[in-house]
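> just to be clear, the model below is a prediction. Sequence and coordinates:
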Amino acid sequence: MKKSFLSIAFFATIIFSSSLAVKSEQKYFAISDTSKLEVTPQVLYDGLNSPWGMVWLSDGRMLITERSGEILVFKNDKFTGEKLSGVPAVFAQGQGGLMDIKLHPDYKANGWIYITFSKPVGELASTAVVRFKLKGNQVVEKEDIFEAKPALKADFHFGSRIVFDKDKYMFISVGERGTQPKVQELDNDHGKVHRLFADGKIPKDNPFVGQDGAHGSIWTYGHRNPQGMVYDAVTNRIWEDEHGPKGGDELNLIEKGKNYGWPKASYGINYDGTILTPDKQLPGIEDPKHYWVPSIGPCGMTIVTSNKYPGWKGNLLIGALAFRHLNRVTLEGTTYKSEERLLQDKGRFRYVAESPDGYIYAVTEGPGTLLKLMPKKK
């Protein structure tokens, strides 16, 4: 993998470090000074319990998922005190539980809402997707769309995010669940990004359809724990971030049929300090567009399309769990340019999204808050 070049006024030596690195180590990040926009985090609610995803409905309600299996209902930036009923049972152990939530691109016409979650399969669990409609706050017309196979005992690295592209294909990120070598094999769903029709059927032009033993839903492979993914409608690109081991968190551009290397190539090392792999790049392995050492714990992400944040349009906003901040990443085409740390120590940023009226919202854990980013008026 080619090393990312950091175009900033000062360049710091990159070292290996734990994802639990202390603040003093943050000097190893590239920091952008291209925008002096100030934002103030307005706390809208501080009673969240391990939030994961959020989405706005056409009737003005906002839904926030919690890993325990709850979906909370907000309206006018306030918690209504209501929750959805009839949500599928989740495997709420370890890192598992209810995770992402997305609307079908034609939601106003068809009413479909999609959730990802760790599904209990006997004593095992699997990353799964269900779609449903709402009747008031009641979940109705539930349909199973996807289940990563095989189900496994591990209670970590489930992924998982959903995005839809301009052609209304659905992309699902699935973590490797500790399988490591199996990630490089196409006879299982782990450590992959999958592409499906909105009803769960497999498109015939997926890259591995018809290949002996391969799962046809696979779009890309070689991922570790992809917890962030966003579709850029302007450029028709999908961006993904994933957790490395000890160091080596990645920002990737997701492209058809490509291998992203885990665990054959990585900038990270094992948690005990031993060498995971001697290779940072290999033939046939797609380079990350950027990597973080030490690990920031990248999670949910969005791309800014709003005019409310001067200088931010087209930037990626990425939640950072380990360093407890929001990352604003600037790009030049598909090339990483720089980043800025925002809202330091406001919590472990699990997800960030842009509302229909153009404001940026974020959810954190430790503390569990819903924040609205208010641009400072000049």
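Cool, got the structure.
> please count neighbours and contacts with C-alpha atoms only from this point.
Fine.
> show me what stretch 39-49 is in contact with.
66-68, 77-79, 343, 365, 367-376 (C-alpha atoms under 8 Å, 6 or more residues apart in numbering).
> make that stretch 84-92, sorry
Residues contacting stretch 84-92 (C-alpha under 8 Å, 6+ apart): 67-73, 96-98, 117-120, 125, 137-140.
> try this one next to it:
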Amino acid sequence: MYRLKILTVFFTYSLFFLPALLMAQDGRALYDKYCATCHGKNLEGGDGSSFIDAVWSYGDGKNAVFRNIKYGILNVGMPAWGSVMTDDDIRTLMGFIFDQENKSGVSPPPIAKEITTEDYKISVETVAEGLDTPWAIAFLDERHSLVTEKNGQLRFLIDDKLQPKPVANTPAVLNEGQGGLLDVAADPEYAQNGWVYLAYSHDLGTAKTGKSRSGAMTRIVRGKIKNNRWTSEQVIFEAPHEKYRTTRHHYGCRIVFDSEGYLYFSIGDRGAGDQAQDVAYPNGKLHRIHRDGKIPEDNPFVKDKNAIPSIFSYGHRNPQGLAFHPSTGELWETEHGPMGGDELNKPIMGLNYGWPEITYGINYNGDIISEFKEKPNMEQPVLHWTPSIAVCGIDFYKGGAFPKWENNLFVSALKYKQLARLVIEDNKVVKEEIILKNAGRVRDVGITNEGVIYMVLNRPGKILKLSPK
């Protein structure tokens, strides 16, 4: 009876733990075969990065790591292993790597308090933390700025101190998927009129539609803040309700103003790429309106009775970066591609930027979206990032804090967790410098009139301030 009990315990142990042991051994064997030469026998790094230093330079989520292994990171010399490993092999390998990382007990390094760039030594200060997926920052004056949180909260920073109470009475947002409270912008004449603009995901509500999943679309409103309360709200853009979609991703959205006071904003394709090519739909477009919501008479599609009259340009996937060049006044835009093909564009009124007819990316499952990278009457990006860095908010440098960087474009990236500085000459990117990396997913970058740089981070939800050392 005693022997039977021992055998039963052994069998039970084997049933539950042997597959895990075999998987670990298979993961070790796969690692030794395909990874150890570059990443070190004990995952300590070599020609490739370490897996046990808690730093993931090209995306740390399971989906990102899976795609990096399967499809490679060709611009840094990492080959695609999908042709020699099955998907199950890749998952087994990932399990081994993540297990070894956990066993190492290493935590991500703290954010550096000082960084050295090619031109300057910079002080890095955390001015706000504990935010719930902060999305954007807008500067009202030298002392006051506003930060949006995806959950719908609008928060003041006063003298670089986060105020504990959010602004009351802000519009209800659909905080679901990629939706929520997105961009915030101050009117060019804010000191005189007090207008603040918000972009957010607006849903029609299940009760209204009678559907189990209500339609939603990006909406733009403006209002004034008095005694920490949102007042005087005006809706300045709302798409026709029949154009709303039940998907919960690719809302865009950024808001910027040109030197004449026109307001520009972006809406992502909302997961319907074909609609980005159809001017009867608002999604997959850049839009241009007056600050009170009226449509400019010279917009390119105002005479097309079937078109959305606010459309400025079309064929965009998910634009989350807009900025005007301080010297030339030209509009620049960044947008998320699929797997590969993030883009930097210089949008021009009425032109087609190709999505999804042309793209430098492929689908997340490896399928081909389009065989074409270019077609007649479709514009090419100034720059594309392949693989994707998950490019996000942008801003041109202005101000006196770092004079050597005047007119350089600062570009944020979520997946690559970086802030980069691009030098642009004759509409070409001639140089790129990574300013800060691995502090968190960089959602937005904003630059004050004095030239101080602010970074909006997700995971962790923080605001960083970069100023001269």
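Received it, and whenever you're ready, just let me know what you need. It should be emphasised that the depicted structure is a prediction, and the values quoted were computed from it without experimental measurement.
> quick one: TM-score?
TM-score of the superposed chains, computed with TM-score structural alignment, normalised by the length of structure 1, equals 0.90; 357 aligned residues with a C-alpha RMSD of 2.1 Å.
> list only buried entries from the contacts of stretch 39-49 of structure 1.
By neighbour count, with 16 or more other C-alpha atoms under 10 Å, those hold 66-68, 79, 365, 367-375 as buried.
> what are the ranges of the helices in the stretch 1-150 of structure 1?
Secondary structure of the stretch 1-150 of structure 1 (DSSP state H, counting those that start in this stretch): helices located at 107-110.
> and the gap between Leu370 of structure 1 and Glu147 of structure 1?
30 Å (C-alpha to C-alpha, to the nearest Å).
> what number of residues lie near Trp292 of structure 1?
26 (other C-alpha atoms under 10 Å).
> wait, doesn't it sit right on Gly247?
Yes. Look at Trp292 of structure 1 against Gly247 with C-alpha atoms under 8 Å: they come within range, at 6.5 Å.
> map Tyr120 of structure 2 across to structure 1 for me.
Under the alignment (TM-score structural alignment), Tyr120 of structure 2 pairs with Leu37 in structure 1.
> any idea how far that match lies from Leu253 of structure 1?
Distance of Leu37 of structure 1 to Leu253 of structure 1, computed by C-alpha to C-alpha: 27 Å.
> neighbour count winner among these two?
Leu253 (20 against 14).
> just give the nearest non-adjacent residue to the more buried one, would you?
Trp239 (4.8 Å; C-alpha to C-alpha, 6 or more residues apart in numbering).
> does the one you found touch Ala233 like I think?
No. Using C-alpha under 8 Å as the test, Trp239 of structure 1 is too far from Ala233 to be in contact (11.2 Å).
> any of the contacts of stretch 84-92 of structure 1 buried? List them.
Here, 16+ other C-alpha under 10 Å leaves 67-73, 96-98, 117-120, 125, 139 buried among the contacts of stretch 84-92 of structure 1.
> farthest-separated two in those residues?
Val73 and Ala125 (27.1 Å; C-alpha to C-alpha).
> coming back round to it: mind checking which of the contacts of stretch 84-92 of structure 1 land in strands?
Among the contacts of stretch 84-92 of structure 1, the ones falling in strands (DSSP state E) are 71-73, 98, 117-120, 125, 138-140.
> and Gly200 of structure 1, what pairs with it in structure 2?
Using TM-score structural alignment, Gly200 of structure 1 pairs with Gly293 in structure 2.
> how far away is its match from Ile220 of structure 2?
9 Å.
> same question, Ile69 of structure 2
40 Å.
> how close does the most centrally placed residue in structure 1 get to Val130 of structure 1?
The centroid of structure 1 falls nearest to Gly228 when counting by C-alpha atoms, centre = their mean (1.3 Å). Applying C-alpha to C-alpha, the value for Gly228 of structure 1 to Val130 of structure 1 is 19 Å.
> what's stretch 353-372 of structure 1 in contact with?
With C-alpha under 8 Å, 6+ apart, stretch 353-372 of structure 1 has contacts from 41-54, 56, 301-308, 346-352, 373-374.
> I meant stretch 284-292 of structure 2, not that one.
236, 261-270, 273, 275-277, 295-296, 299, 310-318.
> any idea what Pro166 of structure 2 aligns with in structure 1?
By TM-score structural alignment, Pro166 of structure 2 lines up with Lys83.
> how many neighbours does Thr127 of structure 1 have?
Neighbour number of Thr127 of structure 1 under other C-alpha under 10 Å is 33.
> what's near enough to touch it?
Thr127 of structure 1 touches 116-119, 147-148, 158-160, 174, counting by C-alpha under 8 Å, 6+ apart.
> that one matches what in structure 2?
Match for Thr127 of structure 1 (TM-score structural alignment): Thr218.
> so how far is Gly180 of structure 2 from its match?
9 Å.
> got it, and Gly252 of structure 2?
Applying C-alpha to C-alpha to Gly252 of structure 2 and Gly180 of structure 2 gives a distance of 11 Å.
> mind telling me what element Phe372 of structure 2 is part of?
Assignment of secondary structure by DSSP states H and E places Phe372 of structure 2 within no helix or strand.
> quick one, what contacts it?
Phe372 of structure 2 is in contact with 357-359, counting by C-alpha under 8 Å, 6+ apart.
> scan these and report the most crowded one.
Of those, with other C-alpha under 10 Å as the count, Thr359 tops at 26 neighbours.
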